[in-house]
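[1] Sequence plus predicted model, see below.
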Amino acid sequence: MKTSGGSDAMKRRAGESAAEAVTDGDVVGLGTGSTAAHAIRRLGDRIDSGLDVRGVATSFASRELATDCGIPLLDLDEAVGPDAPGIDVAIDGADQVAVGGEESEGTGSEGTGSEGTGSEGTGSDEPAAGVGPLIKGGGAAHAREKLVDAAADRFLVVADPSKEVPVLDRSVPVEVLPAGRSAVAEAVRAAGGEPTLRRAERKDGPVVTDNGNLVLDCAFGEIGDPAALARTLSATPGVVEHGIFVGLADEVHVGTESGVRVAKR
């Protein structure tokens, strides 16, 4: 279930700001979604200007866009492992970002304000005191996204202000084995959640992930302890991956009306 919110201009500022943090020779994790897409396009522009980078896609959609933008790609197995280059930085969006959370040691606002290739002021427009846990998976790509984001030396989140919240409270996407759907749904209810099978919008039947699995969108209300819920979901048989990202994000780039705010963990 994809989220809507900030303007495309805000998303573009956030994505382009993160893309400017990529340096020559980097291997870059390429996220999925409308805000991450702006980062991918900006990287393509920088490659046209001589930047030497390679990407690791997190979904069919990000692979397709990266190819269109001329970004050379590696499979995850080629990027991570013995004698592999590793992933220097991953750039990805979020459906919600908890700001000023306990896992943050926020450095405050360091806005770089990007529009096109330039830098424009601090783009304050409030929160972003630090980087807390995230909810991802609106595009049903969170299993591969988590693999890439966790493997990266730095994980940069790109978002617009509508994604910032004091406490995570949106439904948590949970990718499940088709045969385990009912068992996982029962376990989610036992944990205080309400699971709903995600239905496809342009075909009959459920959403099927790039991995061939199903997605349960699980409503828990306000999530007071994301780490504890993450552990519960991870320990549930039949769960492939869930959309709670705890302790992974290093920076969040938030596009605003006037520029970009950058908060660091």
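    Received the coordinates, thanks.

[2] C-alpha only now, for contacts and for neighbours.
    OK.

[3] mind checking the SS state of Pro237?
    What DSSP: H, G, I helix; E, B strand; the rest coil gives for Pro237 is coil.

[4] Could you report the neighbour count for the closest residue to it other than its chain neighbours?
    With C-alpha to C-alpha, 6 or more residues apart in numbering as the criterion, Pro237 has its nearest non-adjacent residue at 7.1 Å, and that residue is Val184. Residues contacting Val184 under the criterion other C-alpha atoms under 10 Å number 22.

[5] A further structure is provided below for comparison with the first:
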Amino acid sequence: MPTDLPPVDKAKFVAAKRASAYVEDGMTVGLGTGSTAAWLVRCLGERAQTEGLRFRGVPTSERTADLARELGLEITTLEEARWLDLTIDGADEHDARLDLIKGAGGALLREKIVATASERMIVIADASKKVETLGACPLPVEVIPFGWQTTCALIEEALIGLDVMGREVTLRMEGEAPFVTDEGNHILDLHLKRIGDPRRLGLMLNQIAGVVENGLFVDICDVVVTGYADGRVTLHDETRGTLEETRYEFVTEDNIFTDISD
């Protein structure tokens, strides 16, 4: 790993490294999607090579599956695994209650299915992802392509009576064409600025015809592992009500992080 990583990538790396320690031999593990989750997959690949770690991974996207195969990790499907020991994934935002917004990478449907089929969900993030109130980043909503314009209008109408600061809804694009998820759907991004009641909003969205799933993860996450550019990592365990800190040191001569405290 290069030593000249930008600070945000250093933070993501140490969070991923610490979270990878949750994976034990014989586990079945959900592997998230996104830049932070990609660091996790690389850390697990390193453990597999250096420690002989053996586990089965259930990727939440084709991108993650390709990376896992490239690193020689064993992957399987949720249909075959049925139930997972844990899922480790990133987040676009999380609050103090460990409620999340996910879906900037477009894999929110698979991510939520895999996370809810797991005994525990661990989120890895840099410090910028913690917010006082969810909603600063757009909330993704996966919708079927048929009649998406009508679905969009229904969402805009429903938002009028909710505790949010903005109501703009945009279709996510990829170049000049609508973005298409791994399941063949589109994504509407809701620019809400602030979400006063995430639970109510999530339930409302999923009642609208055409909506497949939304990016609010409420009461799903158990632990948030937060990395910092200086090598610090904090673990916020909501189940146990604990907050722990670990620190890693960049070792420039061999480009490896060394754990120097717990």
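    Nice, thanks for sending it over. Remember, it's a predicted structure, so these values are computed and weren't measured experimentally.

[6] quick revisit: what do we get in structure 2 for the residue nearest to Pro237 of structure 1?
    Aligned counterpart of Val184 of structure 1 in structure 2: Thr151 (TM-score structural alignment).

[7] you'd agree the residue nearest to Pro237 of structure 1 is in a helix?
    Yes. The assignment for Val184 of structure 1 by three-state DSSP puts it in a helix.

[8] how about it, what does it touch?
    Neighbouring residues of Val184 of structure 1 by C-alpha atoms under 8 Å, 6 or more residues apart in numbering: 176, 236-239.

[9] Now with 7 Å, please.
    With contact taken as C-alpha atoms under 7 Å, 6 or more residues apart in numbering, Val184 of structure 1 is in contact with 236, 238-239.

[10] Repeat that for Val53 of structure 1.
    For Val53 of structure 1, the contacting residues are 24-27, by C-alpha under 7 Å, 6+ apart.

[11] Packing partners of the longest helix belonging to structure 1?
    Across structure 1, the longest stretch assigned as helix under DSSP state H is helix 34-48. With contacts defined as 3 or more C-alpha pairs under 7 Å, 6 or more residues apart in numbering; DSSP states H and E, helix 34-48 of structure 1 has these neighbours: helix 8-19, strand 152-159.

[12] on that earlier part again, distance of the match of Val184 of structure 1 relative to Gly135 of structure 2?
    From Thr151 of structure 2 over to Gly135 of structure 2 the distance is 20 Å, taken as C-alpha to C-alpha, to the nearest Å.

[13] same deal with Glu249 of structure 2?
    Per C-alpha to C-alpha, Glu249 of structure 2 is found 34 Å from Gly135 of structure 2.

[14] more crowded one of those two?
    Under the criterion of other C-alpha under 10 Å, the comparison of Glu249 of structure 2 against Gly135 puts Gly135 first, with 25 against 15.

[15] which residues does that one contact?
    Contacts for Gly135 of structure 2 were tallied using C-alpha under 7 Å, 6+ apart; they are 192-195.

[16] Report the buried members of those residues.
    Among those, the ones that count as buried by 16 or more other C-alpha atoms under 10 Å are 192-195.

[17] Now, those residues that are in helices?
    Going by DSSP H, the helices hold none of these.

[18] what residue of structure 1 matches up with Ala115 of structure 2?
    By TM-score structural alignment, Ala115 of structure 2 lines up with Asp149 in structure 1.

[19] Tell me which residues are up against the helix or strand in which Leu109 of structure 2 is found.
    Per DSSP states H and E, Leu109 of structure 2 falls inside helix 108-116. With contacts defined as C-alpha under 7 Å, 6+ apart, helix 108-116 of structure 2 is touched by 30, 32, 60, 87, 102, 121, 213, 215, 220.
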